[in-house]
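Enquirer: predicted model follows, preceded by the sequence.
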Amino acid sequence: MNTTDRAPGVLVLAATPIGRSADAPPRLAEELATADVVAAEDTRRLRRLAADLGVTVTGRVVSYFEGNEAARTGSLVEAMESGDRVLLVTDAGMPSVSDPGYRLVAAAVEHGLHVTAVPGPSAVLTALAVSGLPVDRFCFEGFLPRKAGERSRRLAGLADEQRTMVFFEAPHRTEAALAAMATAFGDDRAAAVCRELTKTHEEVRRGGVAELAAWAADGVRGEVTIVVAGSVGGSDVPTDPASLAALVAEAEQDGLPRKDAIRDVARRAGLPKREVYDAVHKSP
């Protein structure tokens, strides 16, 4: 770490593990041990993490969460202006990404203070990587609105989004979110529900959003990240029955099982699987 990084009057956003403490970036321990002020979303979880990492936090510890961030931002900026190195940590992942932090970053920038980060675990990127969906272009949509009407309107606005989409969701709202996605995007829109990432009971379920909604009806536990394929509207794949059947036959010749071939052609053509299935089975 160079001397500039250790300069006083700095805001440091530090990523924390999304599951196992062993995934903490090495720099996190150093920052926890040397920061003048540690602002934590949950001070009890901070203490447990520090103990797991074998670190003694010597700086002043303050809480910084959704309920007090507006009131506490000013005093943290004042601390940085007086030369303190302020470390911001949330319960999991990178601060300010669907977690407290944006308000403090914006205030620090406004006051001309240096902002840096300790990179590390990210539920967004981890879920995206293991989803099996395209990763060349993606967007992060955070948490959907809790109210059904607002949620439906948000998803309707994303129906034509061509990038892969990543959402956070509460376990008890996962079924409703997936069902709303089926309405907005179509039953067969490919998705992956990533549950308890990096933890002992990690699980990744892949399939169409309607299929996943039916699975979630039995109840979902733990932290949930949902990855959804983007729209393939405007595809140049021919959609007449004969062409669809020919594309499936071509995929089968390449060794793909018929079920998977139908799903792949449906995705490329932007059609329901049933339509491609009918084209295959009704072709001469």
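Expert: Great, that's in hand.

Enquirer: all contacts plus neighbour counts: C-alpha atoms, from now on.
Expert: Noted.

Enquirer: can you list the residues that contact the helix or strand where Leu87 lies?
Expert: When elements are assigned from DSSP states H and E, Leu87 belongs to strand 85-89. With contacts defined as CA atoms under 8 Å, 6 or more residues apart in numbering, strand 85-89 is touched by 7-16, 31-32, 35-41, 46, 76, 79-80, 95, 101.

Enquirer: what do you get for stretch 56-73?
Expert: Contact partners of stretch 56-73, identified using CA under 8 Å, 6+ apart, comprise 32-43, 50, 99-100, 103-104, 107.

Enquirer: list the buried residues for that stretch?
Expert: 57, 59, 61-65, 69, 72-73 (16 or more other CA atoms under 10 Å).

Enquirer: before we move on, what about stretch 173-181?
Expert: Per 16+ other CA under 10 Å, stretch 173-181 contains these buried residues: 173-181.

Enquirer: any chance you could map the strands in the protein?
Expert: 10-14, 37-40, 60-63, 85-89, 114-118, 138-143, 164-169, 190-195, 203-208, 224-228 (DSSP state E).

Enquirer: Ala190 contacts Arg206, doesn't it?
Expert: Yes: the pair Ala190 / Arg206 is scored as a contact, 7.5 Å apart, by CA atoms under 8 Å.

Enquirer: got another, please set it beside the one above:
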Amino acid sequence: MGTMIDAPALAPGLYLVATPIGNLADISLRALATLAAADVIACEDTRVTRKLTERYGIAAPLTAYHEHNSDEALPKILSRLAAGQAVALVSDAGTPLVSDPGYRLVRAVVEAGHNVTAVPGASSVLTALSLAGLPTDRFFFEGFLPPKQAARQKRIAELAIIPATLVLFETGPRVEASLADLAAGLGPRQASLCRELTKLHEEIRRGDLATLAHDYAEGAETRGEIVIVIAPPAEEETADADIDAMLRDALTRTSVKDAVSEVASATGRARREVYQRALELARNGAED
């Protein structure tokens, strides 16, 4: 049991508290004081959060709030706030609301007229981005790719033209297949695979996607939490072949006019240019 923390009383409201992504020392003094003073701590998994509260001698009660019980738990939290309590929301690791359903609670709390405050701290997204050695001026957080290959390959094709560094989450059992599809779909882009960030066995692998895919096909360690950071496309990568592939996909779902609008918006290409490509595709299709 850690030392009890003496924390001043909190004003009523919801406090979004970032917690460590691995190393329990990565928590701010303000976060500890907020958790200690909260009337209740809402968390994804009480067993995970209890390790943190026991480490720092925090006695605030824990209550579960996660994707599967939110319909039941959310009204109870709103009742606590209406009664003037301070409620802290934490995720299992890192910053709440990043790849978790907490935004529904925040929206409901704001609509009910209660105060919402963030207590910032650890984030695996920003930690991996800072370690990757890739451009950080613009990045796109994708979260998890689809687990099934056809859907994953389709999503990778959509990600291919985004003019930003990509940040993905992946699980150990799926990382080999995902890297193979990323290498096939994005080509020889530089990437960084960050595993077990801030923990004892932290590992950062850097290289092009094909090299990383080969490493994991050959049996590289997959245990733990994984973040993949991928360099943005070179400007010429949004080439005619990409435009054609996107148009073909859009034309299976919608009219020529709407397909042209969709692809022009996604790629930043001129509508006139995309329309010409669509006409050419239609002409070639008619000739086949």
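Expert: Thanks, I have it. From a predicted model like this one, the values you see are computed outputs, not experimental measurements.

Enquirer: quick one: closest of the strands of the first structure to Arg258 of the first structure.
Expert: Arg258 of the first structure lies closest, by CA to CA, to one member of the strands of the first structure: strand 203-208, at 15.9 Å.

Enquirer: mean distance, that closest one to its aligned residues in the second structure?
Expert: Strand 203-208 of the first structure differs from its equivalent in the second structure by a mean of 0.6 Å after superposition (mean CA distance after the TM-score superposition for the first structure).

Enquirer: now do that strand: distance to the chain's middle.
Expert: 15 Å (CA atoms, centre = their mean, to the nearest Å).

Enquirer: what does stretch 194-212 of the first structure give?
Expert: Centroid displacement of stretch 194-212 of the first structure relative to its chain, using CA atoms, centre = their mean, is 13 Å.

Enquirer: for stretch 168-183 of the first structure, same thing?
Expert: 14 Å.

Enquirer: what's next to it, contact-wise?
Expert: 141-144, 151-152, 155, 187-189, 209-210, 212-214, 216-217, 219-226.

Enquirer: can you rerun that using 7 Å?
Expert: The contact list for stretch 168-183 of the first structure, computed with CA atoms under 7 Å, 6 or more residues apart in numbering, reads 142-143, 152, 155, 209-210, 212-213, 216-217, 220-226.

Enquirer: go on, stretch 223-234 of the first structure?
Expert: Contacts of stretch 223-234 of the first structure (CA under 7 Å, 6+ apart): 127-128, 131, 133, 159-171, 189-196, 268, 270.

Enquirer: please pick the buried ones from these.
Expert: Among the contacts of stretch 223-234 of the first structure, the ones that count as buried by 16+ other CA under 10 Å are 127-128, 131, 133, 159, 161-171, 189-196, 268, 270.

Enquirer: tell me how far Arg155 of the second structure lies from Leu168 of the second structure.
Expert: Distance of Arg155 of the second structure to Leu168 of the second structure, computed by CA to CA, to the nearest Å: 12 Å.

Enquirer: of all the helix elements in the second structure, which one is longest?
Expert: What stands out as the longest helix in the second structure, according to DSSP state H, is helix 271-287.

Enquirer: show me what Ala269 of the first structure aligns to in the second structure.
Expert: Using TM-score structural alignment, Ala269 of the first structure has no partner in the second structure.

Enquirer: what is the burial count for Ala269 of the first structure?
Expert: Neighbours of Ala269 of the first structure under the rule other CA atoms under 10 Å: 20.

Enquirer: coming back round to it: write the ChimeraX selection for whichever of the contacts of stretch 56-73 of the first structure are buried.
Expert: To isolate the buried ones among the contacts of stretch 56-73 of the first structure in ChimeraX, judged by 16+ other CA under 10 Å, type:
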select :32,33,34,35,36,37,38,39,40,41,43,50,99,100,104,107
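
Enquirer: could you pull out the helices for the first structure?
Expert: Using DSSP H, helices in the first structure cover 26-34, 43-52, 69-81, 102-110, 123-131, 148-156, 174-185, 209-216, 241-253, 258-269, 273-282.

Enquirer: give me the contacts around the fourth one.
Expert: The contact list for helix 102-110 of the first structure, computed with CA under 7 Å, 6+ apart, reads 73, 77, 96.

Enquirer: sweet, I'm off.
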